[in-house]
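Sequence and predicted model, in that order:
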Amino acid sequence: MAEKRQYGGLQPGAKWGPFTTRLPGVHVDVSWPVVIQGSIIAVANGGALAPLMMEFFDVPFEVAWTTVSIQAFWVWAHTFLFGEPHVPGWITPALPLIIVFLGGFTPGVEAVHAMMALMITVSAIFLFFAVSGLGDKFNRLVPDTLKAGIILGAAIAAFMDEFERVQELPFTLISAWIVVLLIMYSIPFQKIPSGKIKALLAANALLVGFIVAGITGSITGEIQFDVQWGIFVPQFGEMFTTLSPFGVGLPGWDMIMTAIPLALTIYILVFGDLLVADSLIRDASKNRPDEKIDINYTRSHYSLAIRNIGHLFTGGAFVPMHGPLWTGLQVFVIERYKQGRNIMDSIFTGTTNIFLLAIPLSFLLPVMTLLLPILDVALSLTLLLTGFACAYIAMNMVTTNVGRGIALFIGTLTALEGPEWGLGAGVVLYILMMGIDRKNFNLRNKEDTNKNEESQM
């Protein structure tokens, strides 16, 4: 039996420095429903990075899949090793922008060095704000209009990439898109009376999307399954030779400088993820006074820096990079957590159990070969949901017509030309169009809008 906490106290664990390690079965209970669902989805979604690594880094599938097992450990480390209360994942909102960034380099060593440079600069930013504690202040200094433009750029880049991909698997992807969007965002679906079937679908939207894609793809002949038995032998040697600093060396300063604009953009996106994660946890805490959940931005920054640098030296260049939140699974855990202690004893019962079997499952050939034909689907759904979420978040961040126009301009320029153009032109345009005092301008803009509306009545 796992250790029990006092009512209203912190979940027990092994504390070291700012971190607390909690192991399933030792410090938290094992929840098999969470383990089974979470691990299958984690392996399927984690495998989505394989096509990207094959495309940009020019490595065979076996090397790309080897990295899947490495990233599974560093994702899991966020919660079980460092004690973060979030369900972690990639820096998914940045993925479309990273794809645009890598597209400017020759596949192979040059692209690997570019990705390494980005990982190093982003990790350095995490570390700087962890040591200085200035992360929250920096986030407040960035105007909402600029943030909205950056986030909208991620949405536009995601949609552009998927409109190209759909030409390869039209029936498979469109059917998966419709099903997942219907379950996650459809207003008519939300109005359906709550029940076990609806709850099951809502908690496993991605898994349902994979199943629908597999059935549709098989019927139309767009995908074929060839399930094999056995154990996958990871290609660690070739992975270190082709993807790690030990094999291809570290990137030069020129590459580091090239990565800085995108790194700053990514940091803004990550801080947004942290705010979303913490708002979900605070909302859940209203239903669960029995547990105190420690939210600590400094610890989160240290964790993100260690995870990304740790992956760089153990698994090499990693396209999506490690972030603080997997929104879909975080919501899944939160909803179970709200149901009471008899359903989920601690928030960490959910976060530490989700990835418990992800590593061993990734080495089973039946699992790997079953998922292989739908890896493009997994990547497509990841980018589609990222684009959808980024779009409505960005649109809600700006309240003036001028602000919306600037955000769209920044987003389009960022998606088409890269973050250095989006940030640079965006700052200049923001100062010229909005002025330095955002609050006063927004007030004036609202008054002008109201006058215009009155004159048209």
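Looks like it came in fine. Because the structure is a prediction, the values reported are computed rather than measured.

contacts and neighbour counts: CA atoms only from here.
Fine.

right, and residue 357 touches residue 41 too?
No. At 10.8 Å, residue 357 does not count as touching residue 41 under the criterion of CA atoms under 8 Å.

And the residue nearest the centre of the chain?
Nearest to the mean C-alpha position of the chain, by CA atoms, centre = their mean, lies residue 92 at 3.0 Å.

What distance do you get for that residue to residue 230?
The gap separating residue 92 from residue 230 is 32 Å, by CA to CA, to the nearest Å.

quick one: buried residues of stretch 382-395?
Within stretch 382-395, the residues that qualify as buried are 382-391, 393-395, counting by 16 or more other CA atoms under 10 Å.

Now, those that are in helices?
With helices defined by DSSP state H, the entries of these inside them are 382-391, 393-395.

the helices in the stretch 301-450 of the chain, which residues?
All helices of the stretch 301-450 of the chain, identified by DSSP state H, counting those that start in this stretch, fall at 327-338, 347-353, 358-361, 365-371, 375-397, 401-417, 419-434, 438-456.

Put this next to the first one:
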Amino acid sequence: MAKKREYGGIQPGVKWGPFTLRLPGVHVPVTWPEVIQGGLLSLATGGALVPLMMQYFDIPFEVAWSIVAIQLFWVWTQSFLFGDAYAAGWITPALPLILVFLGGFTPGAEAAQAMIAVTLVVVTLFLFFGLTGLGERFNRSIPTTLKAGIIMGAAIAAFQSELNRVQTLPVTLITSWIVVLIIMFSIPFNKLPNTKMKVIISANAILMGFIAASIAGIISGELTFNIEWGIFVPQFGELLAATSPWGVGLPSWSMIVAAIPIAIMVYILVFGDLLVADTLLKDASKSRPDEKIDVNHTRTHYALVIRNLGQLFTGGAMIPLHGPMWTGIQVYILERYKKSKKALDTIYSGPVNWYWLSLPLAFFTPIIGIMIPLLPVALSLTLLLTGFACAYVAMSMVSNNVSRGLVLAVGLLTAVQGPAWGIGAGIILYFILIGREPKQTETEETEEKSA
């Protein structure tokens, strides 16, 4: 039986340092809608990393899947072990930019070292800004137009990556794209009455995309499923040898220096995620005065340090990186939370319950057999949604044609030439074309955070 809290108080847990441990069934109630959906979607989405790590780290499927299984645990720790109310995930907007960066290195040990370099520099930034509390000041010092350009670079790189993939599974991928885009972004669909069926479909947009892709793939002959009974045995020794500092060694100083521009971009994207998360949680709190949501950016920074280092030394380098929030799932959980105390007694029930079922499922070979043919679909949907969302967020951040043109130029340079070119040329172009942006008003800052 989960512990009860006082009205308007913080959900109980076990305090350890700046963190709070909350276990399902002990400190928060078990909520089965989150457990079942979360277990399946977390595993399917996490599997999207498998083709990438096979390609860039030159490792077999079994090793890549072992890395995915380990990253599921470190994603879960953000809520159950460290006490954040965020539905944790990757730094998804950074994924296309990291792929551009890794494309400059030979697949295998060199690319793994490059990813280790990015991880170490990003972790250093998390630790520095966590200790000093200067993250918000740093974020404010970056002109909005340049931040929009970085986000646009992620969008362009994401769409670029799909041009070749769609040629291999045209019917399957295009079907999944259409279904997910209709559910998540279609204006006519959103205008339909909010029936129970529509609510269920809307809350499971990615799952609907997988189902549609499976049907289309089987009919077209693009997908075949090979399901066998058994237990998957993780290849810990092989993954540590191929992708971790224990096996490939630490990166050179030149790699670390090369990783600095993209690490800065990654941190800007992460802080943007935190601002969006705070806006969503603040809005949810208005509907639920019975609970105080504990938000602490310093704690989140420390948690991200531990998660990324934990992943690196127990599960090897991971593309992209561990981040604070899985935006789509955060929105889903908060909508359930706002409905009633009966739906979610505490905000922490959402993220604490969302991930844990994926851990045992990751070692169940029939589930893996279903997932393997759908891995390109999971990766494609991840990049498509990232590109779509990044594109409209970037354009919504600027309000004149000169800024829009600069956003596109910085985005193209970042996606095609790499992060260093994007930042360097972007700064020069910014001062030539715009100069100094006027100071943001409180309203404008709020709008940017909400975007």
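Perfect, thanks for sending it. Since the model is a prediction, treat every value here as computed from it, not as a measurement.

tm score of chain vs chain?
In this superposition the chains share a TM-score of 0.97, using TM-score structural alignment, normalised by the length of structure 2; 441 aligned residues with a CA RMSD of 1.1 Å.

just to revisit the earlier point, tell me which of the helices of the stretch 301-450 of structure 1 lies nearest to residue 125 of structure 1.
helix 419-434 (16.4 Å; CA to CA).

Mean distance of the closest one to its aligned residues in structure 2, please.
Compared with structure 2 after fitting, helix 419-434 of structure 1 deviates on average by 0.7 Å (mean CA distance after the TM-score superposition for structure 1).

how about that helix, which residues of structure 2 does it hit?
Using TM-score structural alignment, helix 419-434 of structure 1 corresponds to residues 419-434 of structure 2.

Quick check: buried residues in that stretch?
419-423, 426-427, 429-430.

Can you tell me, leaving aside adjacent residues, what's nearest to residue 116 of structure 2?
Sequence neighbours aside, residue 317 is the residue nearest to residue 116 of structure 2 in space, at 5.8 Å (criterion: CA to CA, 6 or more residues apart in numbering).

And for the one you found, the neighbour number?
Neighbourhood size, residue 317 of structure 2 [other CA atoms under 10 Å]: 31.

Is residue 267 of structure 2 in contact with residue 125, as I believe?
Yes. Shown here, residue 267 of structure 2 and residue 125 form a contact pair, counting by CA under 8 Å, at 7.3 Å.

Which residue is most remote from the mean position of structure 2?
Most distant from the centre of structure 2: residue 432, at 34.1 Å, with distances by CA atoms, centre = their mean.

ok, now how distant is that one from residue 265 of structure 2?
21 Å.

Next: residue 447 of structure 2.
According to CA to CA, residue 447 of structure 2 stands 21 Å off from residue 265 of structure 2.

Pull the contacting residues for residue 293 of structure 2.
10, 85, 281, 285, 347 (CA atoms under 8 Å, 6 or more residues apart in numbering).

Thought residue 121 was touching residue 260 of structure 1, still the case?
Yes. Contact criterion CA under 8 Å: residue 260 of structure 1 and residue 121 qualify, at 6.4 Å.

ok, back up a step: could you work out the most separated pair of the buried residues of stretch 382-395 of structure 1?
382 and 395 (20.1 Å).

Please enumerate residues in contact with stretch 71-84 of structure 2?
If you take CA under 8 Å, 6+ apart as the criterion, stretch 71-84 of structure 2 is touched by 19-23, 42-43, 46, 85-90, 294-296, 299-300, 303-304, 307, 310-311, 315, 318, 322, 324, 348, 351-352, 355-356, 358-359.

One more pass at 7 Å, please.
19-23, 85-86, 88-89, 303, 307, 311, 322, 351-352, 355, 359 (CA atoms under 7 Å, 6 or more residues apart in numbering).

Filter these down to the buried ones.
For the contacts of stretch 71-84 of structure 2, a burial check counting by 16+ other CA under 10 Å picks out 19-23, 85-86, 88-89, 303, 307, 311, 322, 351-352, 355, 359.

Tell me which of these fall in strands.
19-21, 89, 322 (DSSP state E).

What's the end-to-end length of stretch 162-180 of structure 1?
The straight-line separation of the ends of stretch 162-180 of structure 1 (CA to CA) is 15 Å.

ok, residue 203 of structure 1 touching residue 331?
No. Assessed by CA atoms under 7 Å, residue 203 of structure 1 is found out of contact with residue 331, at 8.4 Å.

Quick check: the closest residue to residue 340 of structure 1 other than its chain neighbours vs residue 4 of structure 1, distance?
Of all residues not flanking residue 340 of structure 1 in the chain, residue 288 sits nearest, at 7.0 Å (CA to CA, 6+ apart). Here residue 288 of structure 1 is placed at a distance of 15 Å from residue 4 of structure 1 (CA to CA).

Between the two, point out the one with more neighbours.
A count of neighbours by other CA under 10 Å puts residue 288 above the other of residue 288 of structure 1 and residue 4, at 20 against 16.

re earlier: take the ones in helices among the buried residues of stretch 382-395 of structure 1 and write them to a markdown table, including distance to residue 375 of structure 1.
Formatted as a markdown table, those follow (distance: CA to CA, whole Å):
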| residue | distance to residue 375 of structure 1 |
| --- | --- |
| 382 | 11 |
| 383 | 12 |
| 384 | 14 |
| 385 | 15 |
| 386 | 17 |
| 387 | 18 |
| 388 | 20 |
| 389 | 21 |
| 390 | 22 |
| 391 | 24 |
| 393 | 27 |
| 394 | 28 |
| 395 | 30 |
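
and which of those residues is nearest to residue 103 of structure 1?
The closest of these, once distances to residue 103 of structure 1 are taken by CA to CA, is residue 383, at 16.4 Å.

What does that closest one correspond to in structure 2?
Residue 383 of structure 1 maps onto residue 383 in structure 2, by TM-score structural alignment.
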